[in-house]
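Student: below is the sequence, then the predicted model.
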Amino acid sequence: MNKPTAADVAEATDRIRPYTRRTPLLRTEVDGRPLVLKLEHLQLSGSFKLRGAVNALRHGERPDQVVTASGGNHGLAVATAAGLLGVQATVYVPEGTPAGKARRIEAAGAKLVRHGRHYAEAAAAAVDEAAASGARYLPAYDDPAVVAGQGTMGAEIVADAPEVDAVLVAVGGGGLAAGTALAIGPRQTVAVEPEGCSALHQALAAGEPVDVAVESVASSALGATRVGAVPFAVLNAPGTRSVLVSDAELLAARDRLWEEFRLAVEPAAAVPFAAWLAGRVSAELPCVVLCGANTDWTPA
């Protein structure tokens, strides 16, 4: 297995710069505690996923066609990246993918195919189509170039707020958390998952990726049934801390982001903020990553 490195993240930073936004930081205080918010939901395509998609499609020979599977955000990122780079894209999504994400994927110019109840079923069908058509299959997270691309977000945090001592990220398949860990050096990576979507947490306990059940309000974005082998190789290290939150906690955190900051994010993006609000993270100045905003959403 080709394990990505910090050098790969640095190369990805230069590779993706013409196609992505450098998202801002918001320095603030909540409940008397300082924190930094990384507003990655303002990224083109509405999530961090564009970073990995662009890096992977620009890494090596550019394909004419790309096929992928996604809970929504990666699919929209691939559709957007493909449009920017002149590549035809087909995106498989689970049948329960939110309408807002599906609509945006099609609006970005990709062919949308709904298949299966969970991401794993959609991914299996996408792999089959890529093999039959000769298109390139682009994994959502289990790919070194994708992981390195996601790490560019962590590199921005370090450059813009070097005093941050921990970075909190939501985890589905593990690509963002792994890329962040590569980019932030000795700082702590806090990998946060809903209790009902805990692929990384259970893998760390088992010592290897394992299949898990998926049942959470955030499952459209974080519903990987198994953490990726590439991300796990990076995250199975002392610098990673795994934290779980309940659906009630993450929804309350989402609503608080709206009420206090007028930041409208999808449930998955509020997961790390929920962990911080619950006092499950020990850090002097943590950075909480708000990773996406691709669900049609109204506050409670």
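Tutor: Yep, that arrived. Residues are numbered from 1 along each chain as shown.
Student: going forward, measure contacts between C-alpha atoms and count neighbours the same way
Tutor: Will do.
Student: buried sites along the longest helix anywhere in the chain?
Tutor: Longest helix of the chain, by residue count under DSSP state H: helix 144-160. For helix 144-160, the neighbour count (16 or more other C-alpha atoms under 10 Å) marks 144-158 as buried.
Student: so what secondary structure elements neighbour that helix?
Tutor: helix 6-16, helix 49-58, helix 175-183 (3 or more C-alpha pairs under 8 Å, 6 or more residues apart in numbering; DSSP states H and E).
Student: okay, those, which one's buried deepest?
Tutor: Stretch with highest mean neighbour count among the helices and strands packed on helix 144-160: helix 175-183 (a mean of 30; mean count of other C-alpha atoms under 10 Å).
Student: what about versus this one:
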Amino acid sequence: MDQLTYGDIKAATERIAGHIRPVTLAPVDPLDPVGPVESVDPGAIRTADRGAEAPEVWLALEYMQHTGSFKARGAQNFIQAHREAGALPEAGVTIASGGNAGLACAWAAQQQGIPATVFLPATAPAVKVARLRSYGADVRLVGTEYAEALAACEDFAATTGALTSHAYDHPLIAAGAGTLLEEIHARLPGLDTVVVAVGGGGLFAGVATAARHHGIRTVAVEPENCRALNAAIEAGRPVDVTVDSVAADSLGARRTSAMALHAAQQDGVQSVLVPDSEIVRARQTLWDQRRVAVEHGAATALAALTAAGSAYRPAPGEKVAVVLCGANTDPGDLVP
């Protein structure tokens, strides 16, 4: 399926209502260094031209979602939709992922009372394994690379009949992610733009599809060296890209989904790239100004506003929501 519809988003919204945490929204003061200015230097902000109306910027704190990221939405929608269709096997659900998708899959399975089998390389950090098991998952450690874990997951599904989930490339996963924009739109009437980081494209595809329905522009932000969507837009088709970024742990897909590319080719979408140095700075600024510790992937969205010379700058009076999508991170590298 290359095209996601707004009907898919609406169905997901109704399906997962009451099973996920509604997003929290926090305003950004025009004088706040987190805001949309050319420089995060407070002195530059104070001396900026105040003749024009400042943009109205909000942070969507989706990192407060179950399991610490937006992935809970798609995982919940995926499992519930299969349950409604009578297509949930006794063997439950399986996935190869030690990241946010694996955590969300295990959590959603636990919520729905079905087994979850998660495959990881044997090199996976013990803390991830422990957290997966805390959600009741059967964790299988296989090989030393993700590809080996994925192959084992596929063999397990073929042998047991377990339902295979995916981190981003499935319409039910993307539609679940799109419910986030429905909530933001309902809470922020007159929203002009939503800014979202892009990895494989599940969150982007869902958000952009819902945003287009409401006449809202989507700014898709990627690290300069993790640009699967940007490269696909240039090529006109999904292509493999090099993955080399501080945000690669959550945005490091080598190829975007066809759904994400289709969404990006519609009106009202802008693709923006930001350097790692600006991602690191945006993440540190969130910590310095708000004591918020997010993943580098989440800070990538904010970097589109704070990076010097960025291709995206909110217009005077523009109402913008910046999605902070996850916080499963080690805060040890944040400067006190």
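Tutor: Thanks, I have it. Every value quoted in this text rests on a predicted model; they were computed, and no experiment measured them.
Student: can you calculate the TM-score here?
Tutor: Once superposed, chain against chain, the TM-score is 0.93 (TM-score structural alignment, normalised by the length of the first structure); 300 aligned residues with a C-alpha RMSD of 2.0 Å.
Student: the longest helix of the first structure vs the second structure, average offset?
Tutor: Compared with the second structure after fitting, helix 144-160 of the first structure has a mean deviation of 0.6 Å; criterion: mean C-alpha distance after the TM-score superposition for the first structure.
Student: and the next element down the chain from that helix?
Tutor: strand 166-170 (DSSP states H and E).
Student: that next one aligns to what range in the second structure?
Tutor: The aligned range for strand 166-170 of the first structure in the second structure is 193-197, by TM-score structural alignment.
Student: how about the strands in the first structure?
Tutor: Ranges of strands in the first structure, per DSSP state E, are 25-30, 33-38, 65-69, 88-93, 111-114, 136-137, 166-170, 188-194, 240-245, 286-289.
Student: can I get the ones you listed in TSV including distance to G279 of the first structure and mean neighbour count?
Tutor: Converted to TSV, the strands of the first structure look like this (distance: least, C-alpha to C-alpha, whole Å; neighbours: other C-alpha atoms under 10 Å):
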stretch	distance to G279 of the first structure	mean neighbour count
strand 25-30	12	12
strand 33-38	11	18
strand 65-69	35	25
strand 88-93	35	27
strand 111-114	39	17
strand 136-137	40	20
strand 166-170	13	27
strand 188-194	13	28
strand 240-245	11	20
strand 286-289	12	27
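Student: mind checking which of the ones you listed is nearest G223 of the first structure?
Tutor: For G223 of the first structure, the closest of the strands of the first structure is strand 188-194, at 9.6 Å, according to C-alpha to C-alpha.
Student: mean distance between that closest one and the second structure after superposition?
Tutor: Averaged out, strand 188-194 of the first structure is 1.0 Å away (mean C-alpha distance after the TM-score superposition for the first structure).
Student: so what touches that strand?
Tutor: The contact list for strand 188-194 of the first structure, computed with C-alpha atoms under 8 Å, 6 or more residues apart in numbering, reads 165-172, 177, 180-181, 201, 216, 218, 222, 239-247, 250, 271-272, 275, 281.
Student: cutoff 7 Å now
Tutor: 165-171, 177, 181, 216, 239-247, 271-272 (C-alpha atoms under 7 Å, 6 or more residues apart in numbering).
Student: what does stretch 261-269 of the first structure give?
Tutor: So stretch 261-269 of the first structure is in contact with 41, 170, 218, 221-222, 250-251, 254, 257-258, 290-295, going by C-alpha under 7 Å, 6+ apart.
Student: that one corresponds to what range in the second structure?
Tutor: Mapped onto the second structure using TM-score structural alignment, stretch 261-269 of the first structure covers residues 290-298.
Student: adding distance to A233 of the first structure as columns, could you present the strands of the first structure in JSON lines?
Tutor: Shown next, in JSON lines, are these (distance: least, C-alpha to C-alpha, whole Å):
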{"stretch": "strand 25-30", "distance to A233 of the first structure": "29"}
{"stretch": "strand 33-38", "distance to A233 of the first structure": "25"}
{"stretch": "strand 65-69", "distance to A233 of the first structure": "22"}
{"stretch": "strand 88-93", "distance to A233 of the first structure": "26"}
{"stretch": "strand 111-114", "distance to A233 of the first structure": "31"}
{"stretch": "strand 136-137", "distance to A233 of the first structure": "21"}
{"stretch": "strand 166-170", "distance to A233 of the first structure": "17"}
{"stretch": "strand 188-194", "distance to A233 of the first structure": "14"}
{"stretch": "strand 240-245", "distance to A233 of the first structure": "11"}
{"stretch": "strand 286-289", "distance to A233 of the first structure": "22"}
